[in-house]
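Q: quick one: sequence plus predicted model below, questions after.
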Amino acid sequence: MKKLTLLSLTGLLLLGLAGCSDLTRAIRGDDYVDSQASASASASSSEAASAELQKALKADSSAFPQLSTEVADDEAEVILQTSKGDITIKLFPTYAPLAVENFLTHAKEGYYNGLTFHRVIADFMIQSGDPNGDGTGGQSIWNGEDDSIDSGNGFKNEISPYLYNLRGALAMANAGADTNGSQFFINQNKEDQSSGLSSDQYPQAIIDAYKKGGNPSLDGDYTVFGQVISGMDVVDSISAVATDSNNKPTESVTITGIKIVKDYDFDKK
């Protein structure tokens, strides 16, 4: 199974366990967390996620925003301008508000301008968003300033049963759970991926969509927050460039700018 990683970073680490009477405390950085309370919260979250999945499994195709090229009132739209051409993408702030706000803010501030597609794997994905240009860098717009969002290692994953790593899906690259910074990728694979997908885990509309390609092996580990609605020929063109042994293009492919076609007001949320 292929996995996306930031090349020199590791995921968040559980630093240690210590006993205190009958109470076990897990240490995460400088914070002590009651493991019993944490386990209870995790179980509650898992139950909610399971209930939401069951609801999604019964939904028709109109419930899945990636399956439409129309840009809804609660969605945003950008044009990712590259040295190979333009890619039009709609974004899903309802399902991935952190990732969308992070991307739009970086775009408005010119953070991505001039950055390269530093990792390209044909029949898989194209990746960009790193100021270092080698997969080792990039920060979120919060960068640890708001601990409820960003620990300094990156902001939280936003996984939804209504968004998947279909062909053309825009997703956050990470170095493990909740380490999202600025790097992102676009799923490019065009081979049928529907075989073997279980109807107990995937809505039928999504199984059908995977016939056009994508990377279902990434589902659940990476935040999907957008979908290409025009310009997949450009994505395919970028994926086809020659690369070195580290999957870095031997010719520079850059982001020349990002045009905000339709913004989103996060203050109204």
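A: Yep, that arrived. Numbering: from 1, shown residues only.

Q: can we go C-alpha only for contacts and neighbour counts from here?
A: OK.

Q: tell me where the stretch 101-250 of the chain has helices.
A: 204-209, 232-239 (DSSP state H, counting those that start in this stretch).

Q: right, and the ones you listed - which one's nearest residue 188?
A: Nearest of the helices of the stretch 101-250 of the chain to residue 188, taken as Cα to Cα: helix 232-239 at 6.6 Å.

Q: ok, then the element right after the closest one?
A: strand 255-262 (DSSP states H and E).

Q: who touches that following strand?
A: 75-83, 104, 107-108, 110, 112-117 (Cα atoms under 8 Å, 6 or more residues apart in numbering).

Q: now those: which count as buried?
A: 75-82, 104, 107, 112-117 (16 or more other Cα atoms under 10 Å).

Q: which one among those residues gets closest to residue 238?
A: residue 117 (8.3 Å).

Q: gap between the closest one and residue 262?
A: Distance, residue 117 to residue 262, using Cα to Cα, to the nearest Å: 24 Å.

Q: second one coming, line it up with the first:
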Amino acid sequence: MRFRKSACITSILLFFLVSCGETSKKKEPESVAKQEVKDTVQEVKEPSEPEPEEKEEKFLLTEENAIDFFFNYAQEEKANKVKLTTSMGSFTVQLYDNVPYHKANFIYLTRKGYFDNTQFHRIVKEFIIQGGNSDDKETPRKRRDIGRYLLPPDAKKGYKHHRGTISMPSSERDNPHKLASPYEFFIVVAKPGSYHLDGAYTPFGRVIQGMDVVDAINQVPVGDGDWPWQNVYILKAEVL
């Protein structure tokens, strides 16, 4: 009798355990299904829009096309004055008409907004101030958008590096021909001038107004590499 009771109890327990196991198995897929539905909803994407038509390829200046481009640009561009407004005041330069590539380059970069927010990054007391570069990431981006090129020297037009002359430095690349770095410029501060530069660099204009601002910039304290301790910005360059 006891054996029958024990067998009966065992049967009931087995039935109960089996029933619980089946219930658990039935609930697990439901939980997984809810999670899958949630994930699927998150992955739903908006209907894709038609791909835009291909844009016209961006024009970039290169060492192969720069001379032809600036030759033609100089024929059309008649302006010859540029005003530079700096964080220390403004001054105006007049560009020489018979130095066409360098004049055209300076006006082109001004119209493209390149010089805006660059700095006078090298200042040598009683010698020069040099501008057109910066430690801002925006400056190399603007250079990439305009192009990579150099300009040949044009130092045989009779212009000398008098005080107030704006000239173009040579590239830092291996450069036996003194090809000019088109994105930078320097202004002579020395009195009466820095004539040892004649023949090696290209004067392409002169300061006609605001030389006192140039002198003030030349007096700011500098650190290693002649970089000013306090940044001197070109806030805006504009063609007059």
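A: That came through fine. Since the model is a prediction, treat every value here as computed from it, not as a measurement.

Q: any chance you could compute the TM-score here?
A: The TM-score (TM-score structural alignment, normalised by the length of the second structure) is 0.60; 156 aligned residues with a Cα RMSD of 2.5 Å.

Q: returning to that earlier point: may I see the helices of the stretch 101-250 of the first structure organised as TSV, with mean neighbour count and distance to residue 46 of the first structure added?
A: Listed next are the helices of the stretch 101-250 of the first structure as TSV, based on neighbours: other Cα atoms under 10 Å; distance: least, Cα to Cα, whole Å:
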stretch	mean neighbour count	distance to residue 46 of the first structure
helix 204-209	20	22
helix 232-239	19	35
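
Q: for residue 44 of the first structure, find the nearest of those.
A: The nearest among the helices of the stretch 101-250 of the first structure, by Cα to Cα, is helix 204-209 at 26.2 Å.

Q: which strand or helix spans the residue nearest the centre of the second structure?
A: Closest to where the C-alpha atoms of the second structure average out (Cα atoms, centre = their mean) is residue 141, at 2.5 Å. Using DSSP H and E, residue 141 of the second structure maps to helix 138-146.

Q: then residue 91 of the second structure?
A: Short version, using DSSP H and E: residue 91 of the second structure is in strand 89-95.

Q: would you mind giving the residues in the second structure matched to stretch 43-59 of the first structure?
A: Stretch 43-59 of the first structure corresponds to no residues in the second structure, going by TM-score structural alignment.

Q: buried ones in that stretch?
A: 53, 54, 56, 57.

Q: surely residue 229 of the first structure and residue 89 touch.
A: Yes: between residue 229 of the first structure and residue 89 there is a contact under Cα atoms under 8 Å: 5.6 Å.

Q: map residue 130 of the second structure onto the first structure.
A: Checking TM-score structural alignment: residue 130 of the second structure goes with residue 127.

Q: what's the closest non-adjacent residue to residue 181 of the second structure?
A: Closest residue to residue 181 of the second structure apart from its sequence neighbours, by Cα to Cα, 6 or more residues apart in numbering: residue 171 at 4.5 Å.

Q: wait, the one you found touches residue 184, no?
A: No: using Cα under 8 Å, residue 171 of the second structure makes no contact with residue 184, being 9.4 Å away.

Q: I'd like to know which elements the helix holding residue 141 of the second structure is packed against.
A: On a contact count with 3 or more Cα pairs under 8 Å, 6 or more residues apart in numbering; DSSP states H and E, helix 138-146 of the second structure meets no helix or strand.

Q: can you give the distance of it from its chain's centre?
A: 3 Å (Cα atoms, centre = their mean, to the nearest Å).

Q: over in the first structure, find the residue span stretch 5-22 of the second structure aligns onto.
A: The aligned range for stretch 5-22 of the second structure is empty, by TM-score structural alignment.

Q: which outside residues touch that stretch?
A: So stretch 5-22 of the second structure is in contact with no residue, going by Cα under 8 Å, 6+ apart.

Q: what comes up buried for that stretch?
A: Buried residues in stretch 5-22 of the second structure (16+ other Cα under 10 Å): none.

Q: in helices only, show me the buried residues of stretch 43-59 of the first structure.
A: Using DSSP state H, the members of those that fall in helices are 53, 54, 56, 57.

Q: I'd like those laid out as a markdown table, including distance to residue 204 of the first structure.
A: Conversion of these to a markdown table gives the following (distance: Cα to Cα, whole Å):
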| residue | distance to residue 204 of the first structure |
| --- | --- |
| 53 | 12 |
| 54 | 12 |
| 56 | 10 |
| 57 | 7 |
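
Q: can you tell me which of the residues you listed is nearest residue 223 of the first structure?
A: Closest to residue 223 of the first structure, out of all of these and judged by Cα to Cα, is residue 53, at 15.9 Å.

Q: of the buried ones among the contacts of strand 255-262 of the first structure, which is the nearest to residue 237 of the first structure?
A: The nearest one, if we look at these relative to residue 237 of the first structure and count by Cα to Cα, is residue 82, at 11.0 Å.
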